[in-house]
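Asker: predicted model and sequence below, questions to follow.
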Amino acid sequence: MSPGLRNQKHGRRRSARVVRAAIVLAALTTLAAPQAVAQPYPIYGAIRVEYDEAGGFAFFGNAINPESDAARGGRWQAFEKDSSIYWHPLVSGGHANQIGGAIRAKWGELGWENGALRYPTSRELPTRKPGRFGHFEGGTIHWSWATGAHNTWGAIRDKWATLSWEDGRLGFPVVDEFRAKNNGAGQHFEGGSIYWSIDTGARVVAGPIRDIWAGQNWENGRYGYPISDEYDYNAGRAQDFQGGRIEWRPR
């Protein structure tokens, strides 16, 4: 065989090997490349930013509706894994916020962004004790497995916050805020209660003193509303009420 023919054959073999290697490399590259998730509805703008920052497709799944109008010039979009994202240009510096699960359900019961809580100002976040919370323009919703989801707002929320929220001695709220005597309000927590009236402010009532007060029909009884928090007194504890003092000593 002439040297020319041998060189042509070797050249063809090398070319065939190069082509096969290129095909294998292309196949491996295709397998390794991340696959774009086809969304049935587009996600864009501030809602897209929050979608990506809060976990993307793995957390939210697909959008289940197009981006839609919300109250007072806002926007919202819902996703298949029990979450929504809400945005308003004047809330959170124009950053959108995720809300989901039991906290979203409670917010919905209260009227969504048209209710007293208005728009979310944070995404849903973990609490220091096992649970979740979300802040809103008008208050906060906390959730735990033991207590469910409950809202706090106004002076009662502010008082609870000074006591380290759910991480303090009161723990999580176990009911929503309720109306009390003379346009006051109250709320029960795992470790006690907070009662508020315009004349007395927000006061914590807990432990044996709370039990005694409850036995006298709470604020509707002869003691009325608390006018102080509990304090040390004569080797025990005491608390002042509109109708007098309740004292307690360990036996």
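Answerer: Received it, and whenever you're ready, just let me know what you need.

Asker: from here on, just use CA atoms for contacts and neighbour counts.
Answerer: OK.

Asker: start to end distance for stretch 134-141?
Answerer: By Cα to Cα, to the nearest Å, the extent of stretch 134-141 from end to end equals 6 Å.

Asker: right, and the helix or strand after the host helix or strand of A149?
Answerer: Element membership for A149, per DSSP states H and E: strand 148-152. Per DSSP H and E, strand 148-152 leads on to helix 154-162 as the next helix or strand towards the C-terminus.

Asker: in that following helix, what's buried?
Answerer: A155, I156, R157, K159, W160 (16 or more other Cα atoms under 10 Å).

Asker: structure B:
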Amino acid sequence: IYWSAATGARVVGGPVRDAWLAAGGDAGDLGMPVADAASTPDGLAQYGRFAGGAVYLHAALGGHVVPGAVVEAWDAAGGIDGVLGYPTSDAVPTADGVGVVMAFQGGEVYAASGAGHALHGPV
């Protein structure tokens, strides 16, 4: 159980906790959990939502840290139930270094500091 005044008490255990801790835990970019870790409705993945992003661990697609700006665009497109589906890669810096790009089953999300984000698909 992890607690902060801003997020309250949250249960984060098992592989989600391990991935969060590997990404720096509360001192990393993800920050503190904002919801309990859970399984997706389709039962194919476990996930955790954090102040600065999310962790998704899919049985076939592996585990991926989804940065906050990417989560915003992904959620706006319907999340795992939308056109993008599950993440298939980690976020990597763009060629110009101003943002990140992350691949999903149905496309990519580009996120740049101060420039919003764009969805591109399919990959």
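Answerer: In hand now; what should we look at? Model, not experiment: these values are computed from the prediction.

Asker: quick one on the thing from earlier: go through the buried residues of helix 154-162 of structure 1 and say which is closest to Y223 of structure 1.
Answerer: Nearest to Y223 of structure 1 among these: I156, at 20.1 Å, using Cα to Cα.

Asker: and the closest one? What does it align with in structure 2?
Answerer: Taking TM-score structural alignment, I156 of structure 1 has V16 as its aligned residue in structure 2.

Asker: excluding chain neighbours, what is closest to the aligned partner of G201 of structure 1 in structure 2?
Answerer: By TM-score structural alignment, G201 of structure 1 lines up with G62 in structure 2. Nearest residue to G62 of structure 2 in three dimensions, chain neighbours excluded: T88, at 7.4 Å (Cα to Cα, 6 or more residues apart in numbering).

Asker: contacting residues around that neighbour?
Answerer: T88 of structure 2 makes contact with L61, G62, H64, M102, A103, F104, Q105 under the criterion Cα atoms under 8 Å, 6 or more residues apart in numbering.

Asker: which element is R210 of structure 1 on?
Answerer: Taking DSSP H and E as the criterion, R210 of structure 1 maps to helix 207-215.

Asker: which residues touch the residue nearest to the spatial centre of structure 2?
Answerer: Nearest residue to the geometric centre of structure 2 (Cα atoms, centre = their mean): V66, 2.5 Å. Neighbour list for V66 of structure 2: G53, A54, V55, Y56, P87, D90, A91 [criterion: Cα under 8 Å, 6+ apart].

Asker: in space, what's closest to the second one - neighbours in sequence excluded?
Answerer: The shortest distance from A54 of structure 2 to any non-neighbouring residue, by Cα to Cα, 6+ apart, is to V66 (5.1 Å).

Asker: quick check: that neighbour vs A91 of structure 2, distance?
Answerer: In terms of Cα to Cα, V66 of structure 2 sits 7 Å off from A91 of structure 2.

Asker: pretty sure E247 of structure 1 contacts A235?
Answerer: No: applying Cα atoms under 8 Å as the test, E247 of structure 1 and A235 come out as separate, 10.3 Å apart.

Asker: count the neighbours of G134 of structure 1 for me.
Answerer: For G134 of structure 1, the count of nearby residues is 25 (other Cα atoms under 10 Å).

Asker: wait, I meant V65 of structure 2
Answerer: Neighbour tally, V65 of structure 2, other Cα under 10 Å: 23.

Asker: mean deviation, the helix or strand hosting it versus structure 1?
Answerer: For V65 of structure 2, the element it lies in under DSSP H and E is strand 62-67. Here strand 62-67 of structure 2, set against structure 1 after superposition, deviates by a mean of 1.6 Å using mean Cα distance after the TM-score superposition for structure 1.

Asker: now the helices for structure 1?
Answerer: All helices of structure 1, identified by DSSP state H, fall at 3-32, 45-53, 56-60, 101-109, 154-162, 207-215.

Asker: number of residues surrounding G48 of structure 2?
Answerer: 26.

Asker: give the aligned equivalent of Y86 of structure 1 in structure 2.
Answerer: In structure 2, no residue is matched to Y86 of structure 1 (TM-score structural alignment).

Asker: swap that for R210 of structure 1, please
Answerer: Aligned counterpart of R210 of structure 1 in structure 2: V71 (TM-score structural alignment).

Asker: any idea how far the strand holding A149 of structure 1 is from the chain center?
Answerer: When C-alpha coordinates are averaged (Cα atoms, centre = their mean, to the nearest Å), strand 148-152 of structure 1 and its chain have centres 10 Å apart.

Asker: that one vs structure 2, average offset?
Answerer: Strand 148-152 of structure 1 sits 1.2 Å off on average (mean Cα distance after the TM-score superposition for structure 1).
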